[in-house]
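Colleague: dropping the sequence and predicted coords here.
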Amino acid sequence: MSYRLFFAFRVLFVCLLAFFTAACSTNSTITRSYADPLLKKLDLNGVLVLGVAQNRENQIVFENMFVKALATHGVNAVAAHSLLPDRELTADDVIDAAKAHALDTVLVTRYIGASTDEVYHPGTIYYGVTPMYGAGYYGGFPGYYGHAYEVAYQQPVWTSNTTHEVIADLYIADTHEHMWQAVSDTIKAGSTDRLRHDIIASLIGDLKDQGLLK
């Protein structure tokens, strides 16, 4: 294999590695978070997960994903749509449903909105080097390091990053006390399911950071 071909494969490998690393990472940031230092020490069991949404289907999908994610951490989580009717609900409706099913807490998530930013990505040139052997090998710096040549060029582009903001609150069902709140900013980097996944992952990560989840 020639050196030039070897370097081209190497560049391709690095690009693919960067792509898959980005694909496995989350695009969410917790911008604000608070947990009551006393309430979070309570031994509470079970959570009713409510995703406030205008579209019932979106609510069902989001709640189911959140419940599944919490279950992997050993949490007894129940989706609100499985207990509550498809109508405008009051706080008492939600609290009563949690109590009736022995769920000590209620987790409410609400979509705040989205913002779009234009981002400029400058072009990138990837270079390879052809070694120079023979008479010029010991002939100084140019001979030793060889000649550089362009392997690939990535055009500069403008992209639009849409950030979705979600706020999550955790309450104690019996007392209505506020245990935890977090705000998640998430850049949509794929499908809507990927967006939901990233939002949930960031919120669960913060619950762990605050000591509310193992």
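Modeller: It's in.
Colleague: C-alpha only now, for contacts and for neighbours.
Modeller: Will do.
Colleague: over to residue 112. Which of the three states is it?
Modeller: Residue 112 falls in the strand class when you classify it by DSSP: H, G, I helix; E, B strand; the rest coil.
Colleague: from what I can see it touches residue 163, true?
Modeller: No - when contacts are counted by CA atoms under 8 Å, residue 112 is not listed as touching residue 163 (10.8 Å).
Colleague: quick one, what contacts residue 33?
Modeller: 180, 181, 182, 183, 206 (CA atoms under 8 Å, 6 or more residues apart in numbering).
Colleague: quick one: the helices in this structure?
Modeller: Under the criterion DSSP state H, helices of the chain are mapped to 3-24, 56-71, 91-100, 141-145, 192-209.
Colleague: next up, a second structure to put side by side with the first:
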Amino acid sequence: MKTLKRFLAGLVSPVAGAWMGAALLVAGCASSTQITGTWKSPEAATTSFNRIVVTALTDNVVARQTIEAHLQTQLQQRGVTAVKSIDMQPPGLIQNNQSNPDAILEKIRGDGHNAILTVAVVDKDTETRYVPGTTMYAPMSRFGWYGSFRGYYGYMAPTLYNPGYYTQDKVYFLETNLYDAASDRLLWSAQSESYSPSSLQDFSEKFAELTVTRMQEENLIK
């Protein structure tokens, strides 16, 4: 069983460390973000939370601020009091491994929060995709081209061709966990997939909306 302390200790994989910096700014084909699966503990069957701390586990400060802000907004729109972890923990503490999970958890409980929502990238993949070329035929008049080679060639030759090419799309797999602050236990987990996100802003807004909507549907928030 995963515990909250493990995440609060500053667990940031090499992928998560840079996932929302330059990588999410790479444009590909039509981008999409979706939740691919969720798990809910039996202990959460009769529990809902109204004071949640949100934390994006990345050393990219801009990404952390953006993700946490959008999750906070979505939760607040549903009447949940939400606090960003970046407001509680200066970024330098995590970067220097100075964060103390026991002290953080004690502060979260002392401030009256009853849950912690974490987000982390657990894997990424690169898919190579072939983009086919386009062919367009441009005919002249019906009869004018038969009279000479130049006319015939001018009729048959103007086929505009753009060669195809290969491009690479980025696929990110994310894990979102909800922990009970009182028991320090994992109560809900969701796996999400983001395909070729065009920007951090667009990804973050969509991800936050999907995640919080699913939390509401599964009665984790009021």
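Modeller: Received, thanks. If you're wondering where the values come from, they're calculated on a predicted model, not measured in any experiment.
Colleague: related to what we said a few turns ago, just put the helices of structure 1 in CSV and tack on mean neighbour count and distance to residue 78 of structure 1.
Modeller: Conversion of the helices of structure 1 to CSV gives the following (neighbours: other CA atoms under 10 Å; distance: least, CA to CA, whole Å):
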stretch, mean neighbour count, distance to residue 78 of structure 1
helix 3-24, 12, 27
helix 56-71, 18, 6
helix 91-100, 15, 9
helix 141-145, 13, 64
helix 192-209, 19, 15
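Colleague: can you list those in TSV and add distance to residue 175 of structure 1?
Modeller: Formatted as TSV, the entries for these read as follows, by distance: least, CA to CA, whole Å:
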stretch	distance to residue 175 of structure 1
helix 3-24	40
helix 56-71	23
helix 91-100	10
helix 141-145	73
helix 192-209	20
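Colleague: indicate which one of these is closest to residue 47 of structure 1.
Modeller: Nearest to residue 47 of structure 1 among those is helix 91-100; the distance by CA to CA comes to 7.5 Å.
Colleague: which of the contacts of residue 33 of structure 1 are conserved in structure 2?
Modeller: For the contacts of residue 33 of structure 1, the subset whose aligned partners also touch in structure 2 (both residues aligned by TM-score structural alignment, their matches' CA atoms under 8 Å) is 180, 181, 182, 183.
Colleague: do you know how far residue 154 of structure 1 is from residue 12 of structure 1?
Modeller: From residue 154 of structure 1 over to residue 12 of structure 1 the distance is 13 Å, taken as CA to CA, to the nearest Å.
Colleague: check residue 106 of structure 1 too.
Modeller: Noted for residue 106 of structure 1: a distance of 48 Å to residue 12 of structure 1, by CA to CA.
Colleague: before we move on, the earlier item: mind checking which of the contacts of residue 33 of structure 1 are in strands?
Modeller: Among these, the members falling in strands (DSSP state E) are 180, 181, 182, 183.
Colleague: got a winner among those residues for most neighbours?
Modeller: For those, the largest neighbour count, defined by other CA atoms under 10 Å, is 24 neighbours, found at residue 183.
Colleague: aligned partner of that residue in structure 2?
Modeller: In the superposition onto structure 2, residue 183 of structure 1 corresponds to residue 191 when matched by TM-score structural alignment.
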